[in-house]
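>>> okay, predicted coordinates and the sequence, questions at the end:
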Amino acid sequence: MEPENADSVGERVRLVLGNIRHAAERAGRLPESVRLVAATKTVSVERIQEGIAAGLCLLGENRMQEALAKMERLRDASVRWHFIGQLQRRKVRSVIGLFDVIHSVDSVELAQEIDRRAGQAGITQAILLEVNMGGEATKAGFHPDEIVDQIPTLGAMPHLRIQGLMTIPPPTPEPEQARSYFRGLRELAGRIADQRVAAVTMQELSMGMSHDYEVAIEEGATLVRVGTAIFGARHV
C-alpha cells in the first residue's frame, strides 16, 4: 500500500518509515542512517500528535509564527525541530536557538547573519547549506560550481556548525529523474569534505521529499523531508 492510500496519519507514518528502511537496505545502508523529518506546514497539532504516536520524532517547519504556536502546544512531546523553509535575514533572530538545524542557508550573507545572531545568543547554530543543483532561476541556493570556494569563509564563522548540504531538485514527473541531482549533491559533499575545513562536516544530506525520497536515500540522503505522503495534500 502506498502512503497516500492509507486511511490514517499513523498508518502513513508507518508506511513511510517502512519505505525508508527498505530503500536504505537496497542501497546497502543501515536504516538508522536515514532520519525522517516530517514537514508539518499547515498541519494541525492534532494530526501531528497522531504522527508522533506512530513514531515521528523530527518535525520540520517552514514558517516561524506557525512553528512557535506548535512548539508551545507540543512542548511536552519528545520531538525535535528543524527549520526547513526559506529564511530571510530579518527573521534570523527569531529562529536562533529554537531549531536544532536550519536546512536552508542559501548565501554567505545569510550565514553571516546567523553567525552574528548566534554569537549574541551565546550558542553555536547547526546549519545545512542549500545548493541549487538544477541551476533554476526561481530557486535560492549556492551554485554547485561556486560553493566549494566559499567553504573556507563559511567555516571560519565561529558560531556556525556546518553539518552538510540540502537541495530541492527541479520538479520531475518520475522520481528516477531526480537521481542525478541527488547523486550530484552527494559528490559535491565529498569534494567539500576533502577540504578538511574545521567546523565543516558533511555528515548530513537533506534531500528527497514525498515524491522521490526513496531515490534520494539510494543516493545517500540522511534526512528526508516528507509532508504530503504523511499528512495529505496541502491547502495553503
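Nice, I can see it. Numbers count the residues shown, from 1 in each chain.
>>> CA atoms for contacts and neighbours, from now on please.
Will do.
>>> mind listing the strands in this protein by residue range?
For the chain, applying DSSP state E gives strands covering 35-39, 58-61, 80-83, 101-105, 125-130, 160-166, 200-206, 223-226.
>>> closest one to residue 142 among these?
strand 125-130 (6.2 Å; Cα to Cα).
>>> any buried residues in the closest one, and which?
125, 126, 127, 128, 129, 130 (16 or more other Cα atoms under 10 Å).
>>> next, count neighbours for residue 119.
Other residues within reach of residue 119, judged by other Cα atoms under 10 Å, total 17.
>>> cool, and residue 69?
Neighbour tally, residue 69, other Cα under 10 Å: 12.
>>> try it against this one:
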Amino acid sequence: MENIREIIVKNTAQKGLSSDYINLVAVTKTIAVDKINEAISLGVTHIGENRVQEIQKKYELVNKEAKWHMIGHLQTNKVKHIIDKVHMIHSLDRISLAKEIQKRAEEKDIDISVLVQVNIAEEDSKFGLKKEEVIPFIKSIGELDRIKIKGLMTIAPYVEEPEEVRCVFRDLKILFECIKEIGLKNTDMKYLSMGMTNDFEIALEEGANIIRIGTGIFGKRE
C-alpha cells in the first residue's frame, strides 16, 4: 500500500495538488473482515464492494470510520439493501435502476451520490453506457432529485501493457469535461473513478481522482 501512496503523492505533486485530492478505494471483494479492519487502521478510509451480499455480511463488522462504495453491477431488486449503507454507487447505467434508487432514497429521506458507469471501450463483457449515450441518459433522469450525479466511472480492458488503455481513460476524461461544461440538472462532475491495480498509474496521469485497488493492497486473492 505504501507504494501506491507514493505514486499518488508523486502524481498529485506534479499537478500542484494535495494527495488528499485522490480517493483510494480499497476493493474488499472476498477479503475477510479482520483484514479490512487492519487496512482501515493503516489509513484506508474508503472501501469498495462488488456485491450487495458482501456489504450486508460485513457492514456491521467493519470499522464505522470507513465509507462504503458499491462498485459492481447493481441489480434493481438489491438497491433497498444498501441504499442507506453506501457513501456512493459507482455503477448507475440504466433508467430502471435510477428510478429504484430514487424510490428507495425517498423512503429513507436521503440523497444518494452516484457515478454513471461508462463502457468506454464497448466491451461485450462489461456493463455501462456507450459514450454517446451518457449525456442523453443524464438528461433523462434530471428530475430524480434524490440522485446526485457526481461523476463517471469506467473499467478499462485488462491488458498486459497498461499504456494500451491510456486512450480509454483519456476519452472518459474528455467526456467528463464536456458534461461539466454543459451543466446538467442534479449533476456535479467532481469524480472520475477509473484505474485499478494493473493500470491506476496511467489512470492518475489521465485525470482519475478515484482509484479502486484490491490486489495492490490485499495481495492476490485465493
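Structure received. All of these numbers come straight from a predicted model, not from anything done at the bench.
>>> in CSV: the buried residues of strand 125-130 of the first structure, plus distance to residue 52 of the first structure.
Listed next are the buried residues of strand 125-130 of the first structure as CSV, based on distance: Cα to Cα, whole Å:
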residue, distance to residue 52 of the first structure
125, 25
126, 24
127, 24
128, 25
129, 28
130, 27
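>>> helices of the second structure, start to end?
2-14, 33-41, 52-58, 79-82, 95-108, 134-140, 166-182, 200-205, 215-218 (DSSP state H).
>>> give me whichever of those helices is most buried.
Of all the helices of the second structure, helix 200-205 has the most neighbours on average by mean count of other Cα atoms under 10 Å, namely a mean of 21.
>>> corresponding residues in the first structure for it?
Using TM-score structural alignment, the residues of the first structure aligned to helix 200-205 of the second structure are 213-218.
>>> what is the aligned counterpart of residue 125 of the second structure in the first structure?
Structural alignment places residue 125 of the second structure opposite residue 138 in the first structure (criterion: TM-score structural alignment).
>>> any idea what residue 183 of the first structure aligns with in the second structure?
In the second structure, residue 183 of the first structure lands on residue 170 (TM-score structural alignment).
>>> give me every residue that touches the nearest residue to residue 61 of the second structure once chain neighbours are set aside.
Using Cα to Cα, 6 or more residues apart in numbering and skipping the chain neighbours, the partner closest in space to residue 61 of the second structure is residue 33 (6.8 Å). Shown in contact with residue 33 of the second structure (Cα atoms under 8 Å, 6 or more residues apart in numbering): 58, 61, 62.
>>> adding distance to residue 156 of the second structure, write those out as CSV.
Converted to CSV, the contacts of residue 33 of the second structure look like this (distance: Cα to Cα, whole Å):
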residue, distance to residue 156 of the second structure
58, 28
61, 32
62, 29
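>>> between those, which sits nearest residue 38 of the second structure?
Nearest to residue 38 of the second structure among the contacts of residue 33 of the second structure is residue 62, at 9.9 Å by Cα to Cα.
>>> just checking, that closest one touches residue 36?
Yes. Using Cα atoms under 8 Å, residue 62 of the second structure is in contact with residue 36, at 7.1 Å.
>>> please report how far residue 38 of the second structure lies from residue 57 of the second structure.
Distance, residue 38 of the second structure to residue 57 of the second structure, using Cα to Cα, to the nearest Å: 17 Å.
>>> give me the number of residues near the nearest residue to residue 163 of the first structure once chain neighbours are set aside?
In space, and not counting its chain neighbours, residue 163 of the first structure is closest to residue 201: 4.9 Å by Cα to Cα, 6+ apart. Residue 201 of the first structure has 21 neighbouring residues, counting by other Cα under 10 Å.
>>> show me what contacts residue 201 of the first structure?
Residue 201 of the first structure makes contact with 162, 163, 164, 193 under the criterion Cα under 8 Å, 6+ apart.
>>> alignment lookup: residue 111 of the second structure to the first structure.
When the first structure is aligned by TM-score structural alignment, residue 111 of the second structure is paired with residue 124.
>>> returning to what we had before: adding distance to residue 93 of the first structure, write the strands of the first structure out as a markdown table.
Formatted as a markdown table, the strands of the first structure follow (distance: least, Cα to Cα, whole Å):
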| stretch | distance to residue 93 of the first structure |
| --- | --- |
| strand 35-39 | 22 |
| strand 58-61 | 16 |
| strand 80-83 | 13 |
| strand 101-105 | 13 |
| strand 125-130 | 12 |
| strand 160-166 | 14 |
| strand 200-206 | 23 |
| strand 223-226 | 24 |
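>>> to residue 174 of the first structure, which of these lies closest?
When those are compared by Cα to Cα, strand 223-226 sits nearest residue 174 of the first structure, at 16.6 Å.
>>> mean offset of the closest one relative to the second structure (after superposition)
Overlaying the second structure shows strand 223-226 of the first structure at a mean distance of 0.3 Å from the equivalent residues (mean Cα distance after the TM-score superposition for the first structure).
>>> give the aligned equivalent of residue 52 of the first structure in the second structure.
Applying TM-score structural alignment, one finds that residue 52 of the first structure aligns to residue 40 in the second structure.
>>> wait, that match sits on residue 64?
No. At 9.7 Å, residue 40 of the second structure does not count as touching residue 64 under the criterion of Cα under 8 Å.
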